[in-house]
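**Q** next come a sequence and a model predicted from it.
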Amino acid sequence: MDELVARLSAEGQTVVVGGPSPSVEELQRRISEMGYVFIKFPTSRGGTDLGVRVDEAATDLGRADFANGTGRAHIEGTLTLNSVRVRCVADIELPSLTGTGHLVVLEEAGAR
């Protein structure tokens, strides 16, 4: 397995909302309108900012109050990292735009 993917697959890692201008408002817009968010793993070498296609069925915003910037958003989505198809799972605390997360390997390169 790819070394970066293996490291980011360990549960309970620190994640932050990434992208060019992270804010509660931008996170909500990206989830609801674009279906694409940036999740950053800051503790990997140099930080790894991933673009994640949001899986609406697996994402849970029931405890997120975007209007007041409080609560927690559970975000899940897919991407390909270093030729490995993965699912990103992240729980983001809205006040700080930080939380915990990890990757789940869906399909390794060459597997068919």
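**A** Structure's in. What do you need?

**Q** from here on, just use CA atoms for contacts and neighbour counts.
**A** OK.

**Q** the strands in this structure, which residues?
**A** Counting by DSSP state E, the chain has strands at residues 13-17, 36-41, 48-54, 64-65, 70-81, 84-93, 98-107.

**Q** could I get the ones you listed as a markdown table with distance to residue 27 and mean neighbour count?
**A** Shown next, in a markdown table, are the strands of the chain (distance: least, C-alpha to C-alpha, whole Å; neighbours: other C-alpha atoms under 10 Å):
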| stretch | distance to residue 27 | mean neighbour count |
| --- | --- | --- |
| strand 13-17 | 8 | 22 |
| strand 36-41 | 7 | 21 |
| strand 48-54 | 11 | 19 |
| strand 64-65 | 11 | 17 |
| strand 70-81 | 10 | 20 |
| strand 84-93 | 10 | 22 |
| strand 98-107 | 12 | 19 |
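
**Q** try this one side by side with the last:
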Amino acid sequence: MNELVQRLADGDHPVTVGGPQPTLAELKKRIIEMHYVFIKFTGTRGGTDLGVRVDTDATNISQANFEQGTGNAHIEGTLTLNYVKVRCIADIDLATLKGTGHLVALEEVHA
């Protein structure tokens, strides 16, 4: 398996909301309307910013108050990283847009 995928699948890692506009309003729009978020693993060299297709059934924003910027958002979704299909699981504190996350390897994709 790919070294980066294996490393990010081993335990929880620091993450932040990534992408071109990492704001609370943008995060809300991406979760609820676009179903596509950016999660950045900050503990890698230069950071690893992943585009994640949100799994609306597994994502939980019931503890998130986007208007007040409080609470937590549990985000889950899938992507392909270095030819490995993975599930990204992240818990984001809305006050800081930071949290913890990890990957779960699903299957390797062969070119």
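**A** Nice, I can see it. Since the structure is predicted, the reported quantities are computational estimates derived from the model, not experimental observations.

**Q** sorry, back to before: could you dump the strands of the first structure into TSV with distance to residue 1 of the first structure added?
**A** Formatted as TSV, those follow (distance: least, C-alpha to C-alpha, whole Å):
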stretch	distance to residue 1 of the first structure
strand 13-17	19
strand 36-41	19
strand 48-54	17
strand 64-65	35
strand 70-81	11
strand 84-93	8
strand 98-107	9
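
**Q** of all these, which one is nearest residue 6 of the first structure?
**A** Of all the strands of the first structure, the one in closest proximity to residue 6 of the first structure, counting by C-alpha to C-alpha, is strand 98-107 (8.4 Å).

**Q** which strands and helices sit next to the closest one?
**A** For strand 98-107 of the first structure, the elements it packs on are helix 3-8, strand 13-17, strand 84-93, judged by 3 or more C-alpha pairs under 8 Å, 6 or more residues apart in numbering; DSSP states H and E.

**Q** residues contacting the shortest one, please?
**A** So the one you mean is strand 13-17 of the first structure. Contacts with strand 13-17 of the first structure, where a contact means C-alpha atoms under 8 Å, 6 or more residues apart in numbering, come from 23, 27, 38-43, 90, 92, 97-102.

**Q** ok, of those residues, which one's closest to residue 68 of the first structure?
**A** residue 23 (12.2 Å).

**Q** am I right that that closest one is in contact with residue 97?
**A** Yes: judged on C-alpha atoms under 8 Å, residue 23 of the first structure makes contact with residue 97 at a distance of 7.4 Å.

**Q** center of the first structure - which residue?
**A** residue 39 (3.9 Å; C-alpha atoms, centre = their mean).

**Q** OK, contacts around residue 69 of the first structure?
**A** 24, 94, 95.

**Q** pick the one among these closest to residue 5 of the first structure.
**A** Looking across the contacts of residue 69 of the first structure and measuring by C-alpha to C-alpha, the closest to residue 5 of the first structure is residue 94, at 25.9 Å.

**Q** right, I'll leave it there.
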